[in-house]
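Asker: pasting a predicted model and its sequence here:
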Amino acid sequence: MNLTHLDENDKPKMVDVSSKPETVRSATASGLIEMSPDAYEAVVTQRAKKGPVLQTAVIAAIQGAKRTPELIPMCHPLMLSSVKTEIEELPDLPGFRLWVTAKLTGKTGVEMEALTGVSVGLLTIYDMLKAIDKGMVIREIRLESKTGGKSGEFRRD
């Protein structure tokens, strides 16, 4: 099996994408944060001491997507054309599901940017609420869909 991130001498390398055609690519990822009813209430009533939790999480998710190559080894720096977020309130959990969609026209996919955006957004929610609930659980960070590139489309069932 050929490993794409190792050269013939087993030294780490970034994959060469220079010969790949540019295509429109997008990826959507999501993740959950489960919390106590008190923490959830602080968010929806905007009474968290650190400020507007969901708005801050959106900014963090976008920034996380943009800074992915600084955090994940071998990720190519990408010129993202769009990063969109959506936050779903889940009062019965209680908690929130964060969705991040990253898009570009380029030679490599944006799955890692969407996944990193979700991770950073959810970690920001945790950070802003940890004084209320240190037992929050971040889970189910996953790729929901991707389009473009050689491997084509993927949609989670």
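Answerer: Alright, I've got the coordinates. Residues are numbered from 1 along each chain as shown.
Asker: CA atoms for contacts and neighbours, from now on please.
Answerer: Noted.
Asker: so what's Ile87 up against?
Answerer: By C-alpha atoms under 8 Å, 6 or more residues apart in numbering, the residues touching Ile87 are Leu54, Phe96, Arg97, Leu98, Trp99.
Asker: distance check, the first one against Met35.
Answerer: Pointing back at Leu54 there. 14 Å (C-alpha to C-alpha, to the nearest Å).
Asker: okay, the two: which has more neighbours?
Answerer: Looking at Leu54 and Met35 with other C-alpha atoms under 10 Å, you find the greater number of neighbours at Met35, namely 24 against 21.
Asker: could you pull out the helices for this structure?
Answerer: For the chain, the helices defined by DSSP state H occupy 37-44, 53-66, 68-71, 111-129.
Asker: picking that back up, of the contacts of Ile87, which belong to strands?
Answerer: In strands, defined here by DSSP state E, the members of the contacts of Ile87 are Phe96, Arg97, Leu98, Trp99.
Asker: and which of those is nearest Arg139?
Answerer: Sorting the ones in strands among the contacts of Ile87 by distance to Arg139 puts Arg97 at the head of the list, at 9.6 Å, by C-alpha to C-alpha.
Asker: take a look at this one as well, against the first:
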Amino acid sequence: MSELSHLDSAGRARMVDVGDKPITRRAAEAVGQLLCAPETLALVKAGEAPKGNVIATAELAGVMAAKQTAALIPLCHPLPLSQVVVEITPDDGLPGFLVHARVRTTGQTGVEMEALTGVSIACLTLFDMLKAVDKGMEIGAIKVTAKSGGRSGSWQA
């Protein structure tokens, strides 16, 4: 990479001007996971978590967070999101939860950060709602898995 787009010639942080970029349909997907004890996973799957339906709550938190990305991450552009989907799937093989976010917009910049924010906050919400029963949980493997739109086109991990 020859230069970082968020730094000016003096090394100061700056918001990139996307005003001259064409408006295109853009999408991004991200994933992550929360690892937990098998007993914690079983508790959630049985609907017996002390704080209620942790999956539905964390999915909603992820959607809400994606919509607030520009307020959370400096230099991100506020974007009109046309779709945000956050899905959490229990996985006995981890054991834990797989978190997947899909975000779409029509605009001048991509939505990778919104997808990553949705996954991150969904994982943090799961952690918060389950920490009373499992102190050893671990959040990880958060990454962008696909993006489309814009000058660089489509990419998939």
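Answerer: Thanks, I have it. Since the structure is predicted, the reported quantities are computational estimates derived from the model, not experimental observations.
Asker: quick one on the thing from earlier: for the helices of the first structure, give me a markdown table that also has distance to Pro77 of the first structure.
Answerer: Below are these laid out as a markdown table (distance: least, C-alpha to C-alpha, whole Å):
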| stretch | distance to Pro77 of the first structure |
| --- | --- |
| helix 37-44 | 34 |
| helix 53-66 | 9 |
| helix 68-71 | 5 |
| helix 111-129 | 10 |
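Asker: and of those helices, who's closest to Ala29 of the first structure?
Answerer: Each of those was scored for nearness to Ala29 of the first structure using C-alpha to C-alpha, and the closest is helix 111-129 (5.4 Å).
Asker: which part of the second structure lines up with that closest one?
Answerer: Residue correspondence for helix 111-129 of the first structure in the second structure, counting by TM-score structural alignment: residues 112-130.
Asker: re the thing from before, list buried residues within the contacts of Ile87 of the first structure.
Answerer: Burial by neighbour count, 16 or more other C-alpha atoms under 10 Å: within these this picks out Leu54, Phe96, Arg97, Leu98, Trp99.
Asker: doesn't Val118 make contact with the fourth one?
Answerer: Okay, so that is Leu98 of the first structure. Yes: the pair Leu98 of the first structure and Val118 passes the contact test of C-alpha atoms under 8 Å, sitting 6.3 Å apart.
Asker: hey, what's in contact with both of these two?
Answerer: Taking C-alpha under 8 Å, 6+ apart as the criterion, Leu98 of the first structure and Val118 both touch Ser30, Gly31.
Asker: what is the burial count for Ala115 of the second structure?
Answerer: Counted with other C-alpha under 10 Å, the neighbours of Ala115 of the second structure add up to 34.
Asker: what about it, distance to Asp20 of the second structure?
Answerer: Relative to Asp20 of the second structure, and taking C-alpha to C-alpha, Ala115 of the second structure is found at 24 Å.
Asker: same check, this time on Ser154 of the second structure
Answerer: Using C-alpha to C-alpha, one gets 20 Å for the distance from Ser154 of the second structure to Asp20 of the second structure.
Asker: please apply the same query to Pro74 of the second structure.
Answerer: Separation of Pro74 of the second structure from Asp20 of the second structure (C-alpha to C-alpha) stands at 21 Å.
Asker: check Gln108 of the second structure too.
Answerer: When C-alpha to C-alpha is the yardstick, Gln108 of the second structure and Asp20 of the second structure sit 8 Å from each other.
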